[in-house]
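Novice: following is a predicted model, sequence given first.
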Amino acid sequence: MSDWFMNMIVLWTFILLGLMFIGGFFMFRKFLKRMPKEDGKSILDWQEYYINKALPLWKDEQRQLLNELVEPVPELFRDVAKEKIAGKISEIALNEQATTLTLDTIIRGYILATPKKDHRFLIKKLKQKDIDLTPYEHLLDRQSKARSKRELQEAVERKQSS
């Protein structure tokens, strides 16, 4: 009986240590993003600056589109992803001295703010929204684009063979 109990304690110890390492990893990443760079502002400070500065450019329809674009992101990380994407869109708009946010600006910011490993989901979401990706091919990861095309061709072939 005590052998079983000791094994459970050891197992529980490893589970807790694993969870603490995972939590610590994400906290450390957040800490690094909050660290000031050479200009005295952190990545998150600049992101917040761009969002606040471009806030008058954001209309309800652009906010709605942003919410739709981040739907594939798990709910736990959705707010962080939305802020990162909104920050990149706002940065592009301010650098180009735009008076309004266009679909082109939103799509470019969305692509640039999304990690390359997630471009497959990004492409899928943009195709669902019937957005032509041709003008943005230079921004997309070639590997995920080829994988997405291959998956699309396989789906078409399966549908045709049925």
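Specialist: Now that the structure is in, tell me what you want to look at. Since this is a predicted model, take the numbers as computed values, not measurements.

Novice: all contacts plus neighbour counts: C-alpha atoms, from now on.
Specialist: Will do.

Novice: ok, now how distant is residue 76 from residue 38?
Specialist: 31 Å (Cα to Cα, to the nearest Å).

Novice: what residues does the helix or strand harbouring residue 158 touch?
Specialist: Per DSSP states H and E, residue 158 falls inside helix 142-161. Residues from elsewhere that reach helix 142-161, judged by Cα atoms under 8 Å, 6 or more residues apart in numbering: 116-117, 119-120, 123-124.

Novice: please apply the same query to stretch 95-108.
Specialist: Defining contact as Cα under 8 Å, 6+ apart, one finds that stretch 95-108 is touched by 57-58, 62, 66, 89, 92-93, 136, 139.

Novice: among the contacts of helix 142-161, which one lies nearest to residue 22?
Specialist: Nearest to residue 22, judged by Cα to Cα, of the contacts of helix 142-161 is residue 117 at 20.0 Å.

Novice: what residues are up against that closest one?
Specialist: Residues in contact with residue 117 (Cα under 8 Å, 6+ apart) are residue 144.

Novice: put this next to the first one:
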Amino acid sequence: MNDIFITLIFVWTVIFLGLLAIGGFFMFRKFLKRMPKEDGRSELDWQDYYIHKALPLWHDDSKSLLNELVTPVPELFRDVAKERIAGRISKIALDEGAEKIQLDHIMRGYIIATPKRDHGFMKKKLTQLGIDYTPYNEYFKYADDEKNKFSIFDHSELIAKEIQK
């Protein structure tokens, strides 16, 4: 009886510490994104800025497409993914002086804001929706990956430099 009780306490301790470590990892990542950069704003501050500035450019069709594109993301993380992608799409549209968010803006922002490890799911979803992503293949190299951690809002300058070449 004593051995069973000690075993249960040990198992509960391991599970509790594991869950605590997982939660701490995600909280720490969010904390790092809230840290101000050289310009005094964090990644999330810039994301919110672009979304709010471009809000009049978003119409029902572009909002519904964005909602459909993030459906493969688990529901727990879907809002975060949608905000990240919407921030990138908004920046692209604002940089180009667009009057409305178009499919072209959505595709480029969606590809760049989606981490490379999720591109398989993204391509599958685009194929299901009947959207041809081959004209946007060049943008896949600008997507965020685990090796090159940089702001998704720095891509405009990288793309402009490569287009000029």
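Specialist: Structure received. Computed from a predicted structure; not experimentally measured.

Novice: in helices, which of the contacts of stretch 95-108 of structure 1 appear?
Specialist: 62, 66, 89, 92-93 (DSSP state H).

Novice: any chance of the residues you listed in CSV, plus distance to residue 18 of structure 1 and neighbour count?
Specialist: Shown next, in CSV, are those (distance: Cα to Cα, whole Å; neighbours: other Cα atoms under 10 Å):
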residue, distance to residue 18 of structure 1, neighbour count
62, 40, 15
66, 34, 19
89, 36, 28
92, 39, 20
93, 42, 21
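
Novice: the longest helix seen in structure 1 against structure 2, how far on average?
Specialist: Within structure 1, and with DSSP H defining each element, the longest helix by residue count is helix 2-34. Using mean Cα distance after the TM-score superposition for structure 1, helix 2-34 of structure 1 ends up 0.4 Å from its aligned counterpart in structure 2, as a mean over the superposed pairs.

Novice: for that helix, packing partners?
Specialist: Counting contacts by 3 or more Cα pairs under 8 Å, 6 or more residues apart in numbering; DSSP states H and E, helix 2-34 of structure 1 is packed against helix 43-54.

Novice: what does residue 2 of structure 1 align to in structure 2?
Specialist: By TM-score structural alignment, residue 2 of structure 1 lines up with residue 2 in structure 2.

Novice: buried ones in the helix holding residue 158 of structure 1?
Specialist: Using 16 or more other Cα atoms under 10 Å as the test for burial, helix 142-161 of structure 1 gives 144-145, 148.

Novice: then stretch 31-47 of structure 2?
Specialist: Quick answer for stretch 31-47 of structure 2 (16+ other Cα under 10 Å): 42-44, 46-47.

Novice: next one: stretch 98-105 of structure 2
Specialist: For stretch 98-105 of structure 2, a neighbour-count test (16+ other Cα under 10 Å) marks 100-102, 105 as buried.

Novice: kindly report the same for stretch 85-96 of structure 1.
Specialist: 85-94.

Novice: out of those residues, the closest to residue 111 of structure 1 would be?
Specialist: Each of the buried residues of stretch 85-96 of structure 1 was scored against residue 111 of structure 1 by Cα to Cα, and residue 85 proved nearest at 8.5 Å.

Novice: from the contacts of helix 142-161 of structure 1, which land in helices?
Specialist: Using DSSP H, the contacts of helix 142-161 of structure 1 in helices are 119-120, 123-124.

Novice: quick check: residue 137 of structure 2 vs residue 66 of structure 2, distance?
Specialist: Counting by Cα to Cα - residue 137 of structure 2 and residue 66 of structure 2 are separated by 19 Å.

Novice: equivalent analysis for residue 87 of structure 2, please.
Specialist: Residue 87 of structure 2 is 12 Å from residue 66 of structure 2, by Cα to Cα.
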